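J.: What follows is a protein structure lacking sequence information:
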């Protein structure tokens, strides 16, 4: 026989100064919400909060908890507590246990097929967690190179045997295949931010040495001799907390993925700021449209008094969440958009 045990998890750590902004609730927010499979942390936050990046504030999360957040599972109940005079969230956690077993509050027993809810949709961002790749100039110069494929075959496809100039034993079995792509230039400073390596597919190495050999196991684009190999990452962080950056940051949208001229919600963008600028996974940025410059109708042309032109203020048109960072470039997912988002639109701390 089984019984249900409810444990109340309360996070009582000091709040960060950066999270001290006033929390605004949704007009018709629920008092409690039961988490279901398919939910995302951003979606749940948006049910309660006008600004979902204030999630750490209503949980009273400190810096360490933001970096290593508590996991939330289907069946958990998120409750809004106003007893202190300011919004706070609590988690009612329901676990199934043998009645003879005593559980310490906060400890959870899990079935293996129950997964914590992700921050944002893994279906959209999964390919960008491991590829494409931003590299420094000549970053692929010394990477292992495909030197040949099957006899008389120019285009290499899944199932093709490949030969690589050198891969030593212990360097890994699964490798991503790349080709040098476009170079990103900072639109403000004109400095080179990095080069994008175009992800082509995956290969599995079966024999090490000079040369090594293996097989192509998947291909997104045509693969040729001279394409480069990079060891596939063993694990990637997918659990992070939506939050505003601690420091002011301002950059531009460098590119929009998916072959479209304009972007909307659930579109991936590359932006001109990265970890060197303080950006981290989970940081939420406002997307602003640069204000137009117009002729000043009150300009005294005869006496040249006043400003001839007036720049209108920037207008917020959306929000984006950073989910992968490099030194000078980051990938972000557009979470909200009231107008089409374009390359060179401004991203900054909301």
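T.: Ah, there it is. Fair warning: this is a prediction, and the values are worked out from it, not measured in the lab.

J.: From now on I want contacts and neighbour counts done on CA atoms only, so please keep to that.
T.: Will do.

J.: Helix, strand or coil: sort out the closest residue to residue 161 other than its chain neighbours for me.
T.: The shortest distance from residue 161 to any residue other than its chain neighbours is 4.5 Å, reached at residue 215 (Cα to Cα, 6 or more residues apart in numbering). Recorded secondary structure, residue 215: strand (DSSP: H, G, I helix; E, B strand; the rest coil).

J.: and residue 215, how many residues sit next to it?
T.: Residue 215 has 20 neighbours, counted by other Cα atoms under 10 Å.

J.: Tell me which stretches of the stretch 101-250 of the chain form helices.
T.: Along the stretch 101-250 of the chain, counting by DSSP state H, counting those that start in this stretch, helices occupy 122-130.

J.: re earlier: surely the residue nearest to residue 161 and residue 159 touch.
T.: Yes - the pair residue 215 and residue 159 passes the contact test of Cα atoms under 8 Å, sitting 6.0 Å apart.

J.: Can you give me the distance of the closest residue to residue 256 other than its chain neighbours to residue 282?
T.: In space, not counting the residues next to it along the chain, residue 256 is nearest to residue 269; the distance is 4.7 Å by Cα to Cα, 6+ apart. From residue 269 across to residue 282, the span is 15 Å (Cα to Cα, to the nearest Å).

J.: Comparison target, given below:
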């Protein structure tokens, strides 16, 4: 069999597909696998396909061989190999020659780590390079597993609820939203399966519109989110209670009462189709927005310096954040924050009095890095982020910087 010599700089490098991932607010796994690749991702990949990753970027315990298992996530696999796991476009780039779509990696695939030439390459098959630089080509079968088996980057259930449930609004949004006025059969507390009645504010009745049945999300309260550094009110976090569908819009009815015609408003009829907490009269309705496909490419921020803080931990009366928990941060779209950006969490060192000498000086303990988080839903002045990993317990007021 004749050997085919391929210049080293143009060989396919076949590295594992770990660049990007897609979390859907709604939709199928198949559509997630076909999510387009951005020009920036492809440009990074093409550059890395030629160069590989410096060995210094690998963790010391990076395995030479790893078999992808059900339940794995791309973030977890990236952490096996990279000190900076958000540098996935580069890791995908090393596999550019074999897998065209970086959103696909499946259980059962075996990853092999090649560390020749001072560069790291993660391949999906064992290397067959010859000592003289010749590559031996052999016939092989290409196949794809079912799309539903493709690994997510993170467990989608960690993020999906937050694509629709919590919402940051301005001060007046909930005040002018339609409200529940009564439950069926004089019910005071409403749960899934109950019928209720709602009314819009003056001049904005709840009406039926052509097309699919109108969906509402139901909220209560609007807790201010205050910047720990400046005291600015960044927005109001509405408490998500559940969802409802509109069955009949508002109308009016005219009746004769004591010989006089009296016109009364007939409130809209809604059915509660999902409930996180019990609902009651006075709770507010906001139209269900469309859930667009969300593409997250974990990466460091483009800004040279990010100086942010954790505003709050999502949940009732929760002070400290755990791994895989959601927090609000004081940076948003106006600050250039985008979905997928990864930030390091610094524990804000305490200010103490030095009691070891007579001067009783005031000291500021150093800030310590205690974890990473990833932004997944930015608003104008505030964003929601998922805590990816921690070595201590983050809390409101902790600092956020470039990773």
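T.: Happy to help now that I have it. Predicted model only: the values in this text are computed from it and were never measured.

J.: before we move on, back to that, the residue nearest to residue 256 of the first structure sits in which helix or strand?
T.: strand 268-271 (DSSP states H and E).

J.: what range in the second structure matches that strand?
T.: Aligned using TM-score structural alignment, strand 268-271 of the first structure spans residues 326-329 in the second structure.

J.: so what corresponds to residue 224 of the first structure in the second structure?
T.: Residue-level alignment of residue 224 of the first structure against the second structure, with TM-score structural alignment as criterion, gives residue 280.

J.: residues in contact with its match?
T.: Taking Cα atoms under 8 Å, 6 or more residues apart in numbering as the criterion, residue 280 of the second structure is in contact with 180, 182, 183, 188, 189, 190.

J.: which one in the first structure is aligned with the fourth one?
T.: Here residue 188 of the second structure is matched to residue 154 in the first structure, going by TM-score structural alignment.

J.: Matching residue 179 of the second structure against the first structure, which residue comes up?
T.: Using TM-score structural alignment to pair residues, one finds that residue 179 of the second structure aligns to residue 145 in the first structure.

J.: so that match makes contact with residue 162?
T.: No - proximity of residue 145 of the first structure to residue 162 does not meet the contact threshold set by Cα under 8 Å, at 10.1 Å.

J.: mean shift between the strand holding residue 269 of the first structure and the second structure?
T.: Once fitted to the second structure, strand 268-271 of the first structure is off its aligned match by 1.5 Å on average (mean Cα distance after the TM-score superposition for the first structure).

J.: Name the residues that touch that strand?
T.: Contacts for strand 268-271 of the first structure (Cα under 8 Å, 6+ apart): 125, 251-257, 329-334, 347.

J.: at 10 Å instead, please
T.: 124-125, 128, 184, 186, 250-258, 263, 320-325, 328-335, 341-347 (Cα atoms under 10 Å, 6 or more residues apart in numbering).

J.: Then stretch 65-77 of the second structure?
T.: Residues outside stretch 65-77 of the second structure that contact it (Cα under 10 Å, 6+ apart) are 17-21, 62, 80, 85-86, 88, 103, 105-114, 122-126, 149-156, 298, 388.

J.: helices or strands up against the lengthiest strand in the first structure?
T.: In the first structure, ranked by residue count with DSSP state E as the criterion, the top strand is strand 192-207. Under the contact criterion of 3 or more Cα pairs under 10 Å, 6 or more residues apart in numbering; DSSP states H and E, strand 192-207 of the first structure touches helix 122-130, strand 133-135, strand 161-164, strand 174-185, strand 212-219, strand 228-231.
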